[in-house]
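Chemist: Next input, structure requested:
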Amino acid sequence: MLPKPHGGRLIERVLKNEERKRMVEEAVRLPCLELTAELAKEAMNIASGVFSPLEGFMTKADCESVQISGRLADGLPWTIPIILDVSEEEAGRLGDRVALSYHGEPFAVLDVQEIYAYNREALSSAVFGTVDPRHPGVERIRSLKEMLIGGRISVFGELNGPWSGHRLQPMETRVLFEAKGWRTVVGFQTRNVPHLGHEYVQKTALSFVDGIFINPVIGRKKAGDFTDEVILRAYEALITHYYPKERAVLAILETEMRYAGPREAIFHAIVRKNFGCTHFIVGRDHAGVADFYPPYAAQEIFDGFPDLGIVPLFFTAFFHCGRCGGAANEKTCPHDGERQDFSGTQLRNSILQSNGKAGQTLRPEVAQVIQSSKNRFVE
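Modeler: Take a look at the predicted model:
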């Protein structure tokens, strides 16, 4: 049986019919906040239930509770603050209700509950475990405006983009999984193109459940990561050629990478629970960056969240062994001298050095996608 959404119910804050018409008319008379692409996507994730049980950007009580305990003020597990920053000047002109716009077009209304100050260093330290500016998440926090605004949102517009056709909302995935007869579904989070290590992990997990939900992050990433287009096209190639059609679903998660390591692993699991997943794959250094987190910290953190409501599946690092003739890990392979690493960093370096090819680490169809792409990496 598919799990209940996080918090017990799937949030739906997308307005329809007459209610939508009324809000469209009201929005043009309200003070307006122009959102970045990342914040506009967060608003849509809230409204469509991806971030259930959130109904809006976090208030001070929830934001501080998440920082301190990794839980909302009511005790429900939640590890990443979902916040909207505003300048002191903007805060001074806002009333009880404000329109939210993207590219100058209003698409939502925020009912302001409170506007509050926060401490950037405390926020960075809590979420990322560091205040080192080399961490991309810390750098992002440092760029935020002076105040945070919390309140419930109502969406009446749409955000269309190049990948809209690959978007499925939690209400849709739950219907789809049930139509397929899936009672158990494993979710897979990725910000990389798929190498054979990923495929091995996915298919190992798939052997224990009814279906797999491959859910790549489409949104802002750090320089050097693969571009959204390459990631999506590579996964389409892999699934087309190497997965049973009735056992795999590919859809995007439109959000930014935080690189918060352990805390982001919990967050990613909660989001996939909302999509309807019963299980979630957590590999080595999940959502990590550089050497900021121990290799398996993202697995160990799950011990502190026994009430998460989704089953984590832990995997060690995999590599290609020339002697074994395929993917293996340190538990299954004794051949120290014949291993080729599957790590994202090694993969990117290999691709750069070999004009898009990666030897024994990629399926040929995936390598072809990368080789034929002009813009492979985020600059």
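Chemist: C-alpha only now, for contacts and for neighbours.
Modeler: Will do.
Chemist: just the helices in this structure please.
Modeler: For the chain, the helices defined by DSSP state H cover 17-27, 37-47, 60-69, 88-93, 120-128, 136-142, 170-179, 196-206, 228-242, 262-275, 297-300, 344-353, 364-371.
Chemist: wait, which of the ones you listed is closest to residue 109?
Modeler: helix 17-27 (6.8 Å; C-alpha to C-alpha).
Chemist: do you know which of the helices of the chain lies nearest residue 189?
Modeler: Closest among the helices of the chain, using C-alpha to C-alpha: helix 262-275, at 7.2 Å.
Chemist: The closest one: which residues count as buried?
Modeler: Across helix 262-275, burial judged by 16 or more other C-alpha atoms under 10 Å covers 262-275.
Chemist: before we move on, the earlier item: any chance of the helices of the chain in JSON lines, plus distance to residue 153?
Modeler: JSON lines is the format used below for the helices of the chain (distance: least, C-alpha to C-alpha, whole Å):
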{"stretch": "helix 17-27", "distance to residue 153": "11"}
{"stretch": "helix 37-47", "distance to residue 153": "7"}
{"stretch": "helix 60-69", "distance to residue 153": "16"}
{"stretch": "helix 88-93", "distance to residue 153": "17"}
{"stretch": "helix 120-128", "distance to residue 153": "23"}
{"stretch": "helix 136-142", "distance to residue 153": "23"}
{"stretch": "helix 170-179", "distance to residue 153": "18"}
{"stretch": "helix 196-206", "distance to residue 153": "36"}
{"stretch": "helix 228-242", "distance to residue 153": "28"}
{"stretch": "helix 262-275", "distance to residue 153": "19"}
{"stretch": "helix 297-300", "distance to residue 153": "31"}
{"stretch": "helix 344-353", "distance to residue 153": "37"}
{"stretch": "helix 364-371", "distance to residue 153": "39"}
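Chemist: out of the ones you listed, which comes closest to residue 320?
Modeler: Nearest of the helices of the chain to residue 320, taken as C-alpha to C-alpha: helix 196-206 at 7.6 Å.
Chemist: Counting neighbours, which bits of that closest one end up buried?
Modeler: Across helix 196-206, burial judged by 16+ other C-alpha under 10 Å covers 196-202, 205-206.
Chemist: by contact count, what packs against it?
Modeler: Where contact means 3 or more C-alpha pairs under 8 Å, 6 or more residues apart in numbering; DSSP states H and E, helix 196-206 is packed against strand 185-190, strand 318-321, strand 326-329.
Chemist: winner for burial among those?
Modeler: For the helices and strands packed on helix 196-206, the largest average neighbour count (mean count of other C-alpha atoms under 10 Å) is found in strand 185-190, namely a mean of 25.
Chemist: how big is the angle separating that one from helix 170-179?
Modeler: Interaxial angle, strand 185-190 versus helix 170-179 (axes from the mean of the first three to the mean of the last three C-alpha atoms, to 10 degrees): 130 degrees.
Chemist: now the angle from strand 185-190 to helix 228-242?
Modeler: 140 degrees.
Chemist: next up, for comparison:
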Amino acid sequence: MEELQNLRTKLDKIDKQLTSDYVKRMEVCSEIGKIKKQTSKNVEDISREEKVLYNVLSDVKDELKPYVKEVYKTIFSTSKAYQREVSQTDGEFVKKIKEAIKNEKSDLEMTATVACQGVEGANSHTAVKKFIQVPSVSFFKNFDGVFSAVDKGFCKYGVLPIENSTAGSVLEVYDLITKHNFYIVKSLKLKIEHCLASVHGASLESVKKVTSHAQALRQCSEFIKANKLSEEESSNTGVSAKLVAESNDTSLATICSPECAELYGLKILKRNIQNQSNNYTRFILIAKDLIVLKGSDKVSIVVSLAHKVGSLSELLNKFSLAGLNLTKIESRPQNSDFEFLFYLDFSGDITSEKVLRLLNELEYSSQYFEFLGSYKEII
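Modeler: Presented below is the predicted three-dimensional model:
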């Protein structure tokens, strides 16, 4: 034990020296950052980093080179972040965010035009009424129609499902995000209750086929399998309910909400048929203009990273350094081979300096960066 304590004492002395040298290095980086600002030079200098790394590793034993390399990658990352902070160079998105913060609102207006996928009675329609007290709703056949309606100014807001606690992310929505100009204003965690409904005269025994949205079918897969029902996908739970109501077919049923079944005059054959009783869908409310509401504590962004070892690790390290908690990461392929977009949600106050500094750093250091909005989730 005495030998161990002696070694730890040695480490303590080395750590003090390392810290002292690191602080000195950061002070020099600060001065370099100021010069770069004056001369309009980029903070990022990959060739300089490669030269430093080469020189440092040349005197290191082979077995330690990978570890020293990781240490210096972190040093480079923190140095660049500090340089940007002291040079106070705001990126395009941070400038927009600061302007929006100046016009921060307490809440949205009571009445507004809202785009929604499907037909009356669908879960998206229920979400609309949670977001806006007195909405004027326009229904569209697909999610792209909702994005386009907001993008082109036909509707002020749009409502879209983004993920479900049972079936996972709504990938079609994620794939459309970067194709349109919009910002998330609010999000909603809506409890989903599914029932099996059909025309009057139908029974559990008479039903052979069930139709609904793909997400609803996945959320009720255990019930469907247990009752040996065939499946048919529709664009929306409301659309499928309307279809069943007009079919007068006792062998056909829909999976929808009890409210939707009542709206279309259907008979509920079985309630709560979802796989999990705690079944929630998260919806987002989008707008063309960047709106910041008081109390917003979630932030969503999209980034693209270099296709190289450690790029995702470097990204995650930035959140750790900022003391911010990532709540979701979703990756989706881009057009090019083996290139991915990363969609990230994290907790944070958009008016705080540490959040703005992180966004600024990500905008400068990522191959592609998109700020999707700052918002509060309704439960």
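Chemist: Mind checking the TM-score on these two?
Modeler: Once superposed, chain against chain, the TM-score is 0.21 (TM-score structural alignment, normalised by the length of structure 1); 134 aligned residues with a C-alpha RMSD of 6.9 Å.
Chemist: from the helices of structure 1, which stretch is densest packed?
Modeler: Stretch with highest mean neighbour count among the helices of structure 1: helix 262-275 (a mean of 26; mean count of other C-alpha under 10 Å).
Chemist: who does it touch, helix- and strand-wise?
Modeler: Using 3+ C-alpha pairs under 8 Å, 6+ apart: helix 262-275 of structure 1 touches helix 170-179, strand 185-190, strand 279-282, helix 297-300.
Chemist: Now tabulate the ones you listed in TSV and tack on distance to residue 149 of structure 1.
Modeler: Shown next, in TSV, are those (distance: least, C-alpha to C-alpha, whole Å):
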stretch	distance to residue 149 of structure 1
helix 170-179	26
strand 185-190	29
strand 279-282	32
helix 297-300	30
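Chemist: and of the ones you listed, who's closest to residue 215 of structure 1?
Modeler: Of all these, strand 185-190 comes closest under C-alpha to C-alpha, at 5.5 Å.
Chemist: which other helices and strands contact that closest one?
Modeler: If contacts are counted by 3+ C-alpha pairs under 8 Å, 6+ apart, strand 185-190 of structure 1 sits against helix 196-206, strand 211-218, helix 262-275, strand 279-282.
Chemist: Between helix 170-179 and the third one, find me the angle.
Modeler: Spelled out, that is helix 262-275 of structure 1. With the same axes, to 10 degrees defining the directions, helix 262-275 of structure 1 sits at 60 degrees from helix 170-179.
Chemist: now helix 262-275 of structure 1 and helix 120-128, what's the angle there?
Modeler: Relative orientation of helix 262-275 of structure 1 and helix 120-128, computed by the same axes, to 10 degrees: 60 degrees.
Chemist: Over to the second one?
Modeler: What separates the directions of strand 211-218 of structure 1 and helix 120-128 is an angle of 150 degrees, with the same axes, to 10 degrees.
Chemist: buried stuff in strand 211-218 of structure 1?
Modeler: For strand 211-218 of structure 1, a neighbour-count test (16+ other C-alpha under 10 Å) marks 211-218 as buried.
Chemist: Reformat those residues as TSV; add distance to residue 368 of structure 1.
Modeler: Formatted as TSV, the buried residues of strand 211-218 of structure 1 follow (distance: C-alpha to C-alpha, whole Å):
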residue	distance to residue 368 of structure 1
211	27
212	24
213	24
214	20
215	21
216	19
217	21
218	21
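Chemist: what about the nearest residue to residue 347 of structure 2 once chain neighbours are set aside, how many neighbours?
Modeler: Spatial nearest neighbour of residue 347 of structure 2, chain neighbours left out: residue 298 (4.6 Å); criterion: C-alpha to C-alpha, 6 or more residues apart in numbering. Using other C-alpha atoms under 10 Å, residue 298 of structure 2 has 20 neighbouring residues.
Chemist: Look up how far residue 186 of structure 2 lies from residue 298 of structure 2.
Modeler: 9 Å (C-alpha to C-alpha, to the nearest Å).
Chemist: Residues that sit against both of those two, list them.
Modeler: Shared contacts of residue 298 of structure 2 and residue 186 (C-alpha atoms under 8 Å, 6 or more residues apart in numbering): 374-377.
Chemist: Which members of the residues you listed are positioned in strands?
Modeler: 374-377 (DSSP state E).
Chemist: JSON lines please, covering the helices and strands packed on helix 196-206 of structure 1 and showing distance to residue 237 of structure 1.
Modeler: Putting these into JSON lines (distance: least, C-alpha to C-alpha, whole Å) gives the following:
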{"stretch": "strand 185-190", "distance to residue 237 of structure 1": "15"}
{"stretch": "strand 318-321", "distance to residue 237 of structure 1": "21"}
{"stretch": "strand 326-329", "distance to residue 237 of structure 1": "20"}
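Chemist: quick one: the helices in structure 2?
Modeler: Using DSSP H, the helices of structure 2 run over 2-38, 46-57, 65-87, 92-102, 123-131, 143-151, 171-177, 214-219, 221-226, 237-247, 258-263, 311-322, 353-365.
Chemist: Among the ones you listed, which comes closest to residue 285 of structure 2?
Modeler: When these are compared by C-alpha to C-alpha, helix 123-131 sits nearest residue 285 of structure 2, at 7.4 Å.
Chemist: That closest one versus helix 237-247: what angle between them?
Modeler: Counting by the same axes, to 10 degrees, helix 123-131 of structure 2 lies at 130 degrees to helix 237-247.
Chemist: Could you name the helices and strands sitting against helix 123-131 of structure 2?
Modeler: For helix 123-131 of structure 2, the contact count by 3+ C-alpha pairs under 8 Å, 6+ apart identifies strand 111-117, strand 157-164, strand 183-191, strand 280-287 as packing neighbours.
Chemist: Give me the buried positions along the shortest one.
Modeler: Neighbour-count burial for strand 111-117 of structure 2, with 16+ other C-alpha under 10 Å as criterion, is recorded at 113-117.
Chemist: What is the most widely separated pair among those?
Modeler: Spanning the widest gap among these are 113 and 117, at 13.6 Å by C-alpha to C-alpha.
Chemist: List the buried residues of the strand ranked longest in structure 1.
Modeler: Across structure 1, the longest stretch assigned as strand under DSSP E is strand 105-117. Neighbour counts over strand 105-117 of structure 1 (16+ other C-alpha under 10 Å) mark 106-113, 115 as buried.
Chemist: Can you tell me the closest non-neighbouring residue to residue 161 of structure 2?
Modeler: The shortest distance from residue 161 of structure 2 to any residue other than its chain neighbours is 4.3 Å, reached at residue 283 (C-alpha to C-alpha, 6+ apart).
Chemist: I appreciate the help and will end here.
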